[in-house]
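> Pasted the sequence and its predicted model underneath.
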Amino acid sequence: MNIQDIPTEIIQQVGEIRDMTFPTKQGHTSIVAILHTPDKKYIVKKTESPLYNEWLSEEYEAYEALQQLCLLGLPIPKAYSIHIQNQTRWLLMDHIEGITLREFLSKESVPHDKEKAIVSFARCLKKIHESPCPEALMKNDTDWLDNMLMKADYNLTNFTVDGTEALLKRIQEIRPTPITNTLIHGDFTLDNVLVHDGNIVGVIDWSGAAYGDPRYDVALAIRPKHNAFENDRDKEVFYNAYGKLRLTDEEYDYFEDGLYNFF
């Protein structure tokens, strides 16, 4: 991707683009670039496949619905527009200065500072789960898990996913006991939380935002990564700060080792 590839509509929105740089780590669903203008920086995300195009559109719709929650202190970036250009989609949004929490924790050697970051991570998720769910994200005609299982089936049939037919059959048959739904992020991983000077400054990639099962967020939050959640101590710090529910091993396996493999 270079500046000449940027849709004219985006250039008209941001004005002069003096430089374009790329984050050191890219996700697998989109190409992400930082646009540098005389006044500020923007993020532009580009997708090029039917599945990822759909997710990008859902992400834009979620940002639109979630803007009201910024007033409650949730660090959600502003999305300006989405553009369709042939078989690609482009999302324009605010740039947030920071690194992923995963990168921060992978390098952090001071136990106190590491635990402080995990506490902030957990409290951020608690705040999301306690926030009112915007009406636009409440699809009352279909249960959240029913909808996710239908999407899992569709994704398995039409796209390359980590899940298998046997795994899908298992999670369709062995479902966790229902609990009260809340606003959920839908992909609350260490990669989707940004920190600056050890403080959380942004939560990104909201394409899975919904009125859904909060255990899904919790399961993804505590997935083991390098120097993070590789031991029981990190999980205990997280749960103490989150203070709402603790997953059983069966619940963790269902959401993280099961459902998440189709997304």
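Sure thing, it's come through.
> switch to C-alpha atoms for all contacts and neighbour counts from now on
Fine.
> Name the SS class of Leu35, please.
Here Leu35 is recorded as strand under DSSP: H, G, I helix; E, B strand; the rest coil.
> Quick check: the gap between it and Met20.
5 Å (CA to CA, to the nearest Å).
> Between the two, which is the more surrounded one?
The neighbour count for Leu35 versus Met20, taken as other CA atoms under 10 Å, is higher for Leu35 (24 against 17).
> who's in contact with that one?
Taking CA atoms under 8 Å, 6 or more residues apart in numbering as the criterion, Leu35 is in contact with Ile17, Arg18, Asp19, Met20, Thr21, Lys41, Tyr42, Ile43, Val44.
> In three-state terms, label Lys46 for me.
Relying on three-state DSSP, one would call Lys46 strand.
> quick one, what contacts it?
Ser30, Ile31, Val32, Thr88, Arg89, Trp90, Leu91.
> Most widely separated two among those residues?
Val32 and Thr88 (13.2 Å; CA to CA).
> adding another structure so you can compare the two:
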Amino acid sequence: MNADALPDARSGALADILGAPVVGLERLTGGSSREVWAFESAGRELILLTDPPGEQRGEGAAFEASVLRAARAAGVAAPEAVAVVPGGLVLERLEGETVPRRVLDGLSDGPKLARQCGEALGRLHTVDPGAIAGLPDEDRLVEYRATLDRLDPDRPVLELAHAWLMERQPVHRRKTVTHGDFRLGNFVVDGGGLVGVLDWESAHRGDPLEDLGWIAVRSWRFRGPGVIGGFGDVEDFLGGYRAASGIDVSDADFAWAVVLGTWIWAVGCLQQADRHLSGKTRSIDLALVGRRVVEVEHDLLGLLR
């Protein structure tokens, strides 16, 4: 099937599933791991997320829909999962900005957004992991250690950071539903702050510190001055988290979480490069991300004290 025929074919299939005509199916820019299509049906603005050719993930859409429903039930701002379709997921389209630099440039109240992000995570981390069928149980410190050993075990900075993490790993750890990629770029923001959290495909049962530190990784600040996403302070973020979850996070635990997130992203850069170099997904973007590992190693050296 040629590219021009693809939207028409998808429109017909979507209309059959949704029980209403599909109008204006158009592929949007953005979406590093999935294709994003916008359309209208029965008077609603909707989004179709589909896996790229050759990377279909089976029941991933149904799983993501179940996570979204559990998160929304807990009060997390997130789009409604409208329908699971072959190879994809239909969501309501949230109005607002998602491009990080545009969010930062247009933001009028960074402290408010930081607190809202903390509240969203706090609510998510109260969800019972057993309520979501098929939720994987992951320890990213263990899993990314194995990935590093496989891809490039001779990187002194990453070895030093891993040793630091192991030596200072918090003793009293809990497992919650975690988003897995909670950061600027996966938020919809408008003049009132956080409209919704996107991209739930990496959700799992894991250490909540993974989410808490990830938003503060320097790479996800997009040159903004705030430690939290480039826009906010740690105090506002953790205050929102505490208010929504009833759980306090110590300074030492948060510092550990930021090192963990930065180390994970460094290994993730190597992983992205491997996807390109192995031929699994040939992409100049993936290759460029792989070259950024040295930047992240520099960030790690500044964090290790």
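Arrived safely. This structure is a prediction, so every number in the text was calculated from the model and none was measured.
> And the TM-score, once the two are fitted together?
Once superposed, the chains reach a TM-score of 0.75 (TM-score structural alignment, normalised by the length of structure 1), with 244 aligned residues with a CA RMSD of 3.4 Å.
> more crowded one of Val32 and Thr88 of structure 1?
Neighbour count, other CA under 10 Å: between Val32 of structure 1 and Thr88, Val32 has more, with 20 against 14.
> By residue count, what's the longest helix in structure 2?
helix 251-277 (DSSP state H).
> Report all helices and strands that that one contacts.
If you count contacts as 3 or more CA pairs under 8 Å, 6 or more residues apart in numbering; DSSP states H and E, helix 251-277 of structure 2 packs onto helix 140-151, helix 156-168, helix 208-214, helix 284-291, helix 293-303.
> and those helices as JSON lines, adding distance to Ala3 of structure 2 and mean neighbour count?
Formatted as JSON lines, these follow (distance: least, CA to CA, whole Å; neighbours: other CA atoms under 10 Å):
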{"stretch": "helix 140-151", "distance to Ala3 of structure 2": "35", "mean neighbour count": "14"}
{"stretch": "helix 156-168", "distance to Ala3 of structure 2": "43", "mean neighbour count": "15"}
{"stretch": "helix 208-214", "distance to Ala3 of structure 2": "37", "mean neighbour count": "24"}
{"stretch": "helix 284-291", "distance to Ala3 of structure 2": "21", "mean neighbour count": "16"}
{"stretch": "helix 293-303", "distance to Ala3 of structure 2": "35", "mean neighbour count": "16"}
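> Quick one: those as CSV, columns for distance to Gly230 of structure 2 too.
Shown next, in CSV, are those (distance: least, CA to CA, whole Å):
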stretch, distance to Gly230 of structure 2
helix 140-151, 24
helix 156-168, 23
helix 208-214, 12
helix 284-291, 20
helix 293-303, 15
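> Indicate which one of those is closest to Gly196 of structure 2.
The nearest among those, by CA to CA, is helix 208-214 at 15.9 Å.
> Relative to structure 1, what is the average displacement of the closest one?
Helix 208-214 of structure 2: mean distance to aligned residues in structure 1 after superposition is 0.9 Å, counting by mean CA distance after the TM-score superposition for structure 1.
> what range in structure 1 does that helix sit on?
Helix 208-214 of structure 2 corresponds to residues 214-220 in structure 1, going by TM-score structural alignment.
> Just give me the residue right at the centre of structure 2.
Residue closest to the average C-alpha location in structure 2 (CA atoms, centre = their mean): Asp181, at 2.3 Å.
> which residues touch the residue nearest to that residue when sequence neighbours are not counted?
Excluding the flanking residues, the one nearest Asp181 of structure 2 by CA to CA, 6 or more residues apart in numbering is Ser202, at 6.7 Å. Residues near Ser202 of structure 2 by CA under 8 Å, 6+ apart: His179, Gly180, Asp181.
> And for Thr100 of structure 1?
Leu190, Asp191, Asn192, Val193, Leu194, Val195.
> where do the strands sit along structure 1?
For structure 1, the strands defined by DSSP state E occupy 19-21, 31-36, 41-47, 79-85, 88-94, 99-100, 182-184, 193-196, 199-203, 210-212.
> will you turn these into TSV that also has distance to Cys70 of structure 1?
Shown next, in TSV, are the strands of structure 1 (distance: least, CA to CA, whole Å):
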stretch	distance to Cys70 of structure 1
strand 19-21	27
strand 31-36	22
strand 41-47	18
strand 79-85	12
strand 88-94	13
strand 99-100	20
strand 182-184	14
strand 193-196	15
strand 199-203	11
strand 210-212	16
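> looking at the ones you listed, which is buried most?
Most buried of the strands of structure 1, by mean neighbour count (mean count of other CA atoms under 10 Å): strand 210-212, with a mean of 25.
> From the contact counts, what lies against it?
helix 144-158, strand 182-184.
> I'd like those as TSV, with distance to Lys225 of structure 1 appended.
Output for those, formatted as TSV (distance: least, CA to CA, whole Å):
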stretch	distance to Lys225 of structure 1
helix 144-158	24
strand 182-184	22
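> Which one of these lies nearest to Gln12 of structure 1?
strand 182-184 (34.0 Å).
> After superposing, tell me the mean distance of the closest one to structure 2.
Averaged out, strand 182-184 of structure 1 is 1.3 Å away (mean CA distance after the TM-score superposition for structure 1).
> got the contact list for Ala62 of structure 1?
Ala62 of structure 1 neighbours (CA under 8 Å, 6+ apart): Leu137, Trp206, Ser207, Ala209.
> and the gap between the second one and Leu137 of structure 1?
Think Trp206 of structure 1. 11 Å.
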